[in-house]
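Novice: Quick one, fold the following:
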Amino acid sequence: MQQNQSYRFSVAPMMDWTDRHCRAFHRVLTRRALLYTEMVTTGAVLFGPRDRLLGFDAGEHPVALQLGGSEPDALARAAAIGADFGYDEINLNCGCPSDRVQNGAFGACLMREPELVAEGVAAMKAAVSIPVTVKCRIGVDDQEPREALWAMAQAVRNAGADALIVHARKAWLKGLSPKENRDVPPLDYAIVHALKRDFPNMQISINGGIRSMDETLEQLRHLDGVMVGREAYQNPGMLLDVDPLLFGEAAPVDDGFEALAVYEPYIAARLAEGIKLSDMTRHLLGLFAGMPGARLWRRHLAMEGVKRGAGLETLHAALAHVERGSERYVAA
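Specialist: Predicted structure coming up:
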């Protein structure tokens, strides 16, 4: 199967992190990475404030909407709404282990119900013309990954899923918090590689613990795509290497300073709409990671950016702490 280049690199959906302001900033750093929304439940899409929950800037493309839910009809209707909003992909969350999703019987709980997931995928595929994908774990609790993950892959492939993204850890629904579930269960990259060997014609990406472009390139020797989460958020300068190393194209900007100059009009426009500076600058704290002045940059934004009336002058004052001419962040 010819690889779909849009899945080659993506930034993971992360609750409370990958909102529209974050995505607008990440798009300044890479034109090609596929960006994801935070998970939005089908109930919120169907009955909540859609413009606030689903609205995004056209400059964010390519961007995917991640849905949380398990009822096929609701998934189909929510997917259709997402497609009408202009999203490039609909993704079904089968990996989140939070109490919220457990109470709603979706997220990682769906690892136990691959046929229900397949019904949801088929319903969404019938409702939209854009790709429908699934993000899952290698298993939950005492499941045997060789059984659970293979059953999920088989089911969603047969239902017409366009890609499967695998977080290469189990989710422990009993005994671990959502935060612990991101670190404590051991990573098992080899099992995802084995899955790809057994499903060679299926688009399969890997997620979990990938912290550099070297690691990304190594994973791409075995798989179709890599999804990076916390590292891309906490060290966003990493994204400056995505387009050159993975797509053979120049980065949109040369460094963090130029990135801020390009992003500043977006901040100004949102400030004029009444959005707080900190809603945007919280996504910038790690931009100068490892550079002289980075700690003072973070401190200034964290302390001053939350104050009433904080504006661009606060951003400029924080930037003054960073030493110009120092090397930009490059993932080793």
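
Novice: Please make it C-alpha for all contacts and neighbour counts, starting now.
Specialist: Fine.

Novice: In the stretch 1-150 of the chain, mark out all the strands, start to finish.
Specialist: With DSSP state E, counting those that start in this stretch as the criterion, the stretch 1-150 of the chain has strands at 9-11, 34-41, 63-68, 89-94, 132-140.

Novice: Another sequence for comparison is provided below:
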Amino acid sequence: MELDTHATLSVAPMMDWTDRHCRAFHRVMSRRTLLYTEMVTAAALVRGGAVHLLDFDAAEHPVALQLGGSDPLELARATALAVERGYAEVNLNVGCPSDRVQSGHFGAVLMEQPDLVARCVAEMINAAGDVPVTVKCRIGVDDQTPEEVLPDFLARIRDAGVRRVTVHARKAWLQGLSPKENRDIPPLDYELVYRMATAFPDLHLSINGGITTLDEVAGHLRHMKGVMVGRAAYHDPAAILMRADTRIFGAESDPCPTRHDAVLAMVPHIEAHLDAGGKLGQVTRHMLGTFAGQPGARGWRRTLSEGATRPGAGIDVLHEALSCVTEAAA
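Specialist: Below is the predicted model of the structure:
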């Protein structure tokens, strides 16, 4: 399957959340959805030598690396490292509004420097070979007028060689709002992003922001080539991912008929992690929302979160927590 087809639905890169254990869990529920890493800074890889941040399991594919940075040559070197390790895509972050990211001069602040972004992606594309380089951006920042800024931004990065872009349909306010507030307070402008999809038919544009159900995903796909889901896919992953392969990608079946099946499918991954000296909670913290809205969900969360902190906690904690919910939970 072409990567653009996988990008029909993707799970957003989310700091402290979309690590390799989270991606392993999402992958057991959907074989087709495109998954992203947490953002990794190019400087950490190139200057800091932190190449362990690129570790992932082949079972996670298709998986994309998101990079943060604004130095074209440094981003190119980081892209080359990602390609060497087998990532299916390298994505440039032009959307994160946090103070730390701004001080490093990357993320959403780059919406103000489209020429620099174009130089960055051009160098990344040169380093990537056949691996696609993509961008995730906002509709604008601060006092910019999105109707003017966004089409100009998209045209510049398209002319630099980018063919796939995810647009978070909100402005980012770099001063006065926290990163959390920037995910909720600026109003969503889906219609503007829809107009960009019409204006740039040669681009594969995905829409992101405030999307919480698979029904909403299907609705957006009437206007867009792709949809990216963030927090909803983390807090209630089964609601987004467990039926995605059949409903969104047209597969004949989904890999896990029930949420119980999804939990049990994680047992080999958890056992391998424990055998390697890892802690149970490093994996199960990403599974607390498995039964969101289902009978027994509170007992599942409590048993799993409390049990995972016990010294030497093992797979028995998972089975104990699973006994709190009925096997019919779908």
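
Novice: TM-score of the superposition?
Specialist: Superposed pair, TM-score by TM-score structural alignment, normalised by the length of structure 2: 0.97. Supporting alignment: 326 aligned residues with a Cα RMSD of 1.2 Å.

Novice: hmm, back to that, now the strands of the stretch 1-150 of structure 1 as a markdown table including distance to His193 of structure 1?
Specialist: Below are these laid out as a markdown table (distance: least, Cα to Cα, whole Å):
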| stretch | distance to His193 of structure 1 |
| --- | --- |
| strand 9-11 | 17 |
| strand 34-41 | 21 |
| strand 63-68 | 24 |
| strand 89-94 | 19 |
| strand 132-140 | 12 |
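
Novice: buried ones in stretch 32-52 of structure 2?
Specialist: Residues 32-43, 45-46 are the ones in stretch 32-52 of structure 2 that count as buried (16 or more other Cα atoms under 10 Å).

Novice: Go ahead and confirm Lys82 of structure 1 touches Leu65.
Specialist: Quick fix: residue 82 of structure 1 is Gly, not Lys. Yes. Counting by Cα atoms under 8 Å, a contact exists between Gly82 of structure 1 and Leu65, whose distance comes to 6.8 Å.

Novice: so which of the strands of the stretch 1-150 of structure 1 gets nearest Gly309 of structure 1?
Specialist: When these are ranked by proximity to Gly309 of structure 1, the top entry is strand 34-41, at 27.4 Å, counting by Cα to Cα.

Novice: so what sits against both of Gly82 and Leu65 of structure 1?
Specialist: Taking Cα atoms under 8 Å, 6 or more residues apart in numbering as the contact definition, Gly82 of structure 1 and Leu65 share the neighbouring residues Ile90.

Novice: And Pro114 of structure 2, how far from Cys137 of structure 2?
Specialist: Taking Cα to Cα, to the nearest Å as the criterion, Pro114 of structure 2 is separated from Cys137 of structure 2 by 11 Å.

Novice: so where do the helices sit in the stretch 1-150 of structure 2?
Specialist: 3-6, 20-29, 42-46, 72-84, 99-103, 114-128, 146-159 (DSSP state H, counting those that start in this stretch).

Novice: Output those helices as JSON lines; include the columns distance to Ala262 of structure 2.
Specialist: Supplementary listing: those in JSON lines, determined by distance: least, Cα to Cα, whole Å:
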{"stretch": "helix 3-6", "distance to Ala262 of structure 2": "20"}
{"stretch": "helix 20-29", "distance to Ala262 of structure 2": "6"}
{"stretch": "helix 42-46", "distance to Ala262 of structure 2": "33"}
{"stretch": "helix 72-84", "distance to Ala262 of structure 2": "29"}
{"stretch": "helix 99-103", "distance to Ala262 of structure 2": "35"}
{"stretch": "helix 114-128", "distance to Ala262 of structure 2": "34"}
{"stretch": "helix 146-159", "distance to Ala262 of structure 2": "38"}
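
Novice: With respect to Val217 of structure 2, which of those lies nearest?
Specialist: Shortest separation from Val217 of structure 2 across the helices of the stretch 1-150 of structure 2 is recorded for helix 3-6, at 13.9 Å, computed as Cα to Cα.

Novice: ok, residues contacting that closest one?
Specialist: For helix 3-6 of structure 2, the external contacting residues (Cα under 8 Å, 6+ apart) are 32-34, 62, 88, 164, 204, 249.

Novice: and Asp57 of structure 1, how many neighbours?
Specialist: Neighbours of Asp57 of structure 1 under the rule other Cα atoms under 10 Å: 11.

Novice: between Pro114 and Cys137 of structure 2, who's got more neighbours?
Specialist: When neighbours are counted by other Cα under 10 Å, Cys137 comes out ahead of the other of Pro114 of structure 2 and Cys137, with 27 against 19.

Novice: State the distance from that one to Asp143 of structure 2.
Specialist: With the distance defined as Cα to Cα, Cys137 of structure 2 ends up 16 Å from Asp143 of structure 2.

Novice: Please apply the same query to Val51 of structure 2.
Specialist: The spacing between Val51 of structure 2 and Asp143 of structure 2, counted by Cα to Cα, is 38 Å.

Novice: What of Trp17 of structure 2?
Specialist: For Trp17 of structure 2 relative to Asp143 of structure 2 (Cα to Cα), the value is 31 Å.
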